[in-house]
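Undergrad: Here is my input; please provide its structure:
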Amino acid sequence: MNATKMEFYKTPNAMEPLFPDGEIRLLEKLAIELIEKSNKLEGTMNPFTRKAVSDFLRPMNSYYSNLIEGHDTHPIDIAKALKNDYSSDKIKRDLQLEALAHIQLHKALTEEITSSESELIPTTSDFLKRLHFRFYEHLPEEFKLVKSIENIEKHVIPGEYRNDEVKVGRHIAPYSGSIELFMERFETFYNPKNIENSSKIKRIISIAASHHRLAWIHPFLDGNGRVVRLYSDACFLYEKLDAVGLWSISRGLARRNTDYKAKLANADLRRYNDYDGRGNLSNKMLLEFCVFFLETSIDQVNYMYEVLDKEHMLSRINGFVDLMVVRKKLRPEARYILEDLFLKGKITKTDVERITNLSEKTAKIITDSLEQLELVRKTKEGIHVTFHVNYPVNLSPFFFPGIYPSSAEAEMMRLL
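TA: All right, here's what the predicted structure looks like:
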């Protein structure tokens, strides 16, 4: 394909409207519902257990965001990468490195944005360039090579806007020489600090709208999908809508991948007629994408609320211990330790002996077994030993069923 014969958008007004025009009561209703349900989810557990679950979900977020791009890294391989255990197969190893880069970046973003001293604003060019740089700097070299429109191999420069033209499906991205102009407009319009964005409801709708518009600009030569989803994660963090890491938009988008990509493509379209907004692009399709995005977000919050329901979780803990007792990997009293850890987040060595009504020696046998299964993390300060709740990826089907696709979960259960 000859890029010189293609017509490109060169001025930022080409991506109008940046926010849905007209009747948006449904979007406002969805934004309010997301706020309420996210707050409810955050309040379901103590902060120690909440952090453990959040850490457990981070690899899942990476898994689904990469899966959307066609990179299927098995959760077990991701868990191994977290322990620096890499496959001898180069393709698998490269996918492990990609997953690890995403996990580490997401963890860093969470810590930075939620810091009381943070001045990060996700909508800025500096933030987005830095996001791209930090993701790509740890990727294998093969993942930094892409083919241009002219089918020429190009090298992705981490953190730099593209200098080449891009066509994604039917969509021809804006002219590379105008990317800075488009991003300046993007930053100005969506900046949550602007007086025009003082309404939290509007900012939440803007997370959905800007998700599409950033993908539409396609500012980087490659990696835009992952960057856009990390950007949305950052926006949810900024607005304190992530329930402290207890849900992921990427899981929802991946599970509806066909719809997700179709809605993105539809929102690329130019307006149909004079009744379809006043901008260059379709207002109707942008509104539909925003509804889809917010409904998917709410669906994921609902899912996690059900999974983390206290009675359901305690029932699964008991079922898991029963299975491990049959397999002679745990004693029945382990259930009391796991129940207390879920409810409290951490317990002392003395607590373990008390709730199991066992001797110090026998209680240690159980906690050692739980450590081996990575269901507890032990810390020691002087003579005091504390056990912290922990949930390893390989046990996710037992404690958080449905987090991963059934085929992946079946493999994890088979290997236990």
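
Undergrad: For the rest of this, base every contact and every neighbour count on C-alpha atoms.
TA: OK.

Undergrad: Roughly how far does the residue of the chain most remote from its centre sit from Ile366?
TA: Here the centre of the chain is the reference, and by Cα atoms, centre = their mean the most remote residue is Ser359, at 43.3 Å. Taking Cα to Cα, to the nearest Å as the measure, Ser359 falls 11 Å from Ile366.

Undergrad: likewise Asn191?
TA: Counting by Cα to Cα, the gap from Asn191 to Ile366 is 52 Å.

Undergrad: Over to Met313?
TA: 20 Å.

Undergrad: Which residues are in contact with the residue most central in space within the chain?
TA: In the chain, the centroid-proximal residue (Cα atoms, centre = their mean) is Asn61; its distance is 3.8 Å. The contact partners of Asn61, taken as Cα atoms under 8 Å, 6 or more residues apart in numbering, are Ile103, Ser248, Ser250, Arg251.

Undergrad: give me the element the first one is part of.
TA: In this assignment (DSSP states H and E), Ile103 forms part of helix 90-114.

Undergrad: And the contacts of that helix?
TA: Outside of helix 90-114, the residues within contact range by Cα under 8 Å, 6+ apart are 58-59, 61-63, 66, 71-73, 77-78, 81-82, 86-87, 118-120, 134-136, 138-140, 230, 234, 237-238.

Undergrad: Kindly report the same for stretch 118-132.
TA: Counting by Cα under 8 Å, 6+ apart, 112-113, 158-161, 183-184, 186-187, 190-192, 223, 227, 231, 234-235, 238 sit against stretch 118-132.

Undergrad: try stretch 186-195
TA: Leu18, Ile121, Thr123, Thr124, Ser125, Asn197, Ser198, Arg203, Ser206, Ser210, Leu214.

Undergrad: Now the second one, please; I'll put the structures next to each other:
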Amino acid sequence: MNPLDFPEFPFSSPLAKAIIDLERVRADLGEGTTAPEVFTQLRTLFQLLSSIMSARIEGNRTSIVDAVAGVQLADRADIKRDDGVQEIIQLQEATAFVDSAVGRGTILTHGFVRELHRISVAGLEREGDRTPGAYRLADVTISGSSHRPPSPGSVHGDMTALLDFINADVDQNYELLKIALAHHRFVWIHPFGNGNGRVGRLMTYAAMRRQGFSDTAGYRALNPTAVFGENRALYYERLEDADSLEPESLIRWSTYVLEGLLTDLRRLAKLGDKDFVTEGLLVPAIARGLASSRFTADEALALTIIARKVDVKAADLSSAFTGSAATRSQDIRKLLDRGVIEPIAEGKRSYRLRLAPSELTPLLVRELDQLGFLPRILRDSE
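TA: This is a model prediction of the structure:
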């Protein structure tokens, strides 16, 4: 059997059930009632969390608070950053590169893969690579694994076969199965000296984008890293099991991935519900900020008004910031300077919440954890 052929599986198998259930959820996903600009902000939040997750899978223990602060100051060249924070910043940059370069039907190339690697690892001390953006020229081993990746002379050919597999059109029912198989195959090839896990997860996200999964509202915040971050040990166990390339082991791997995507998608589908997002997530996060003295009572009220109205003008905040118009402008300016709110467009005097990266981000993460959205690896206490 060609390792990149689809394994045969019984219609009654857990893998078949996961494929059917994913298609049912996919068919039910509409645009929802959440305002598009709020959904975009939530997607930014989840992308940041995915970058933190991907780094943590590799052993990075940077706290969410430190990661958010680092990303907020990512443009400051005068700041000496901790290597762990810098790793997360670069994963954010790599994700932005995927978003800018890949859409439905985009052909993924060797150059694209190597650029993902260069962005992700260049200049890092602990998790860098001596040749950023280049396939390896030496044999490598995988820590804790008995699998021995192919020789460097095979890497380019193996990657060509993988990219052909990713770029080939398949029946819609098999799109996510193809993505699951491609992720394992990338890690199995291990084309780089270091950074293979991070680049493999970015590649999987890129493959989902080229299949159009970012076109549907509920899918826009979906990132496969959340599946792998739910149980790091199980992720490695399933990868190791699939390294034999036997059909049964590939089916077990694919079932693990698709069942994880289904679980995550069912959670994320709730983000299309405006009332859930506003009253179940944003308002409680703001209240948490008030309780912890992060916000004053007036600031918390102003932020709650913005959360419910989505975008506001200064006059809309008169019940929170009492006094003259000039005083109210000063209060709004303080929130702008702190990065908790932002103009809806440059030069406009209408404002919206800034969910990530901002002071709101750790508060939202706490609420997401309470709501069961947070993969285990993102809990700072674990």
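
Undergrad: TM-score for the pair, please.
TA: TM-score for the superposed chains, counting by TM-score structural alignment, normalised by the length of structure 2: 0.81, backed by 362 aligned residues with a Cα RMSD of 3.4 Å.

Undergrad: Give the aligned equivalent of Leu131 of structure 1 in structure 2.
TA: Per TM-score structural alignment, the equivalent position to Leu131 of structure 1 in structure 2 is Leu116.

Undergrad: repeat for Phe189 of structure 1
TA: Using TM-score structural alignment, Phe189 of structure 1 sits opposite Phe165 in structure 2.

Undergrad: How many residues are close by its match?
TA: Counted with other Cα atoms under 10 Å, the neighbours of Phe165 of structure 2 add up to 17.

Undergrad: same thing with the one 3 residues further on?
TA: Number of residues near Ala168 of structure 2 (other Cα under 10 Å) recorded here: 11.

Undergrad: Tell me the residue in structure 2 aligned with Ala254 of structure 1.
TA: So, by TM-score structural alignment, Ala254 of structure 1 is matched to Gly229.

Undergrad: Please disregard the earlier target; I meant Phe56 of structure 1.
TA: Using TM-score structural alignment, Phe56 of structure 1 lines up with Leu45 in structure 2.

Undergrad: isn't there a helix covering the match of Ala254 of structure 1?
TA: Yes - under DSSP: H, G, I helix; E, B strand; the rest coil, Gly229 of structure 2 falls within a helix.

Undergrad: Surely it is in contact with Leu374?
TA: No - between Gly229 of structure 2 and Leu374 there is no contact under Cα atoms under 8 Å: 9.5 Å.

Undergrad: These two: which has the busier surroundings?
TA: Gly229 (23 against 19).

Undergrad: Next, count neighbours for the nearest residue in space to that one that is not next to it in sequence.
TA: Nearest residue to Gly229 of structure 2, sequence neighbours excluded (Cα to Cα, 6 or more residues apart in numbering): Ile377, at 5.5 Å. Burial of Ile377 of structure 2 is recorded as 20 neighbouring residues (other Cα under 10 Å).

Undergrad: Tell me which residues touch Ile377 of structure 2, please.
TA: Met53, Arg56, Ile57, Gly229, Glu230, Asn231, Arg232 are the contacts of Ile377 of structure 2 under Cα under 8 Å, 6+ apart.

Undergrad: repeat for Val199 of structure 2
TA: Val113, Leu116, His117, Ser120.

Undergrad: tell me which of those is nearest to Thr255 of structure 2?
TA: Val113 (25.8 Å; Cα to Cα).

Undergrad: what about the closest one, how many neighbours?
TA: Residues contacting Val113 of structure 2 under the criterion other Cα under 10 Å number 21.

Undergrad: same deal with Thr379 of structure 1?
TA: Thr379 of structure 1: 12 neighbours (other Cα under 10 Å).

Undergrad: And it, how far from Ile403 of structure 1?
TA: 29 Å.

Undergrad: likewise Phe289 of structure 1?
TA: Look at Phe289 of structure 1 and Ile403 of structure 1: by Cα to Cα, they are 24 Å apart.

Undergrad: Those two: which is more packed in?
TA: Using other Cα under 10 Å, the more surrounded residue of Phe289 of structure 1 and Ile403 is Phe289, with 25 against 17.

Undergrad: which SSE is the counterpart of the more buried one in structure 2 in?
TA: By TM-score structural alignment, Phe289 of structure 1 lines up with Trp253 in structure 2. Assigned by DSSP H and E, Trp253 of structure 2 belongs to helix 247-268.
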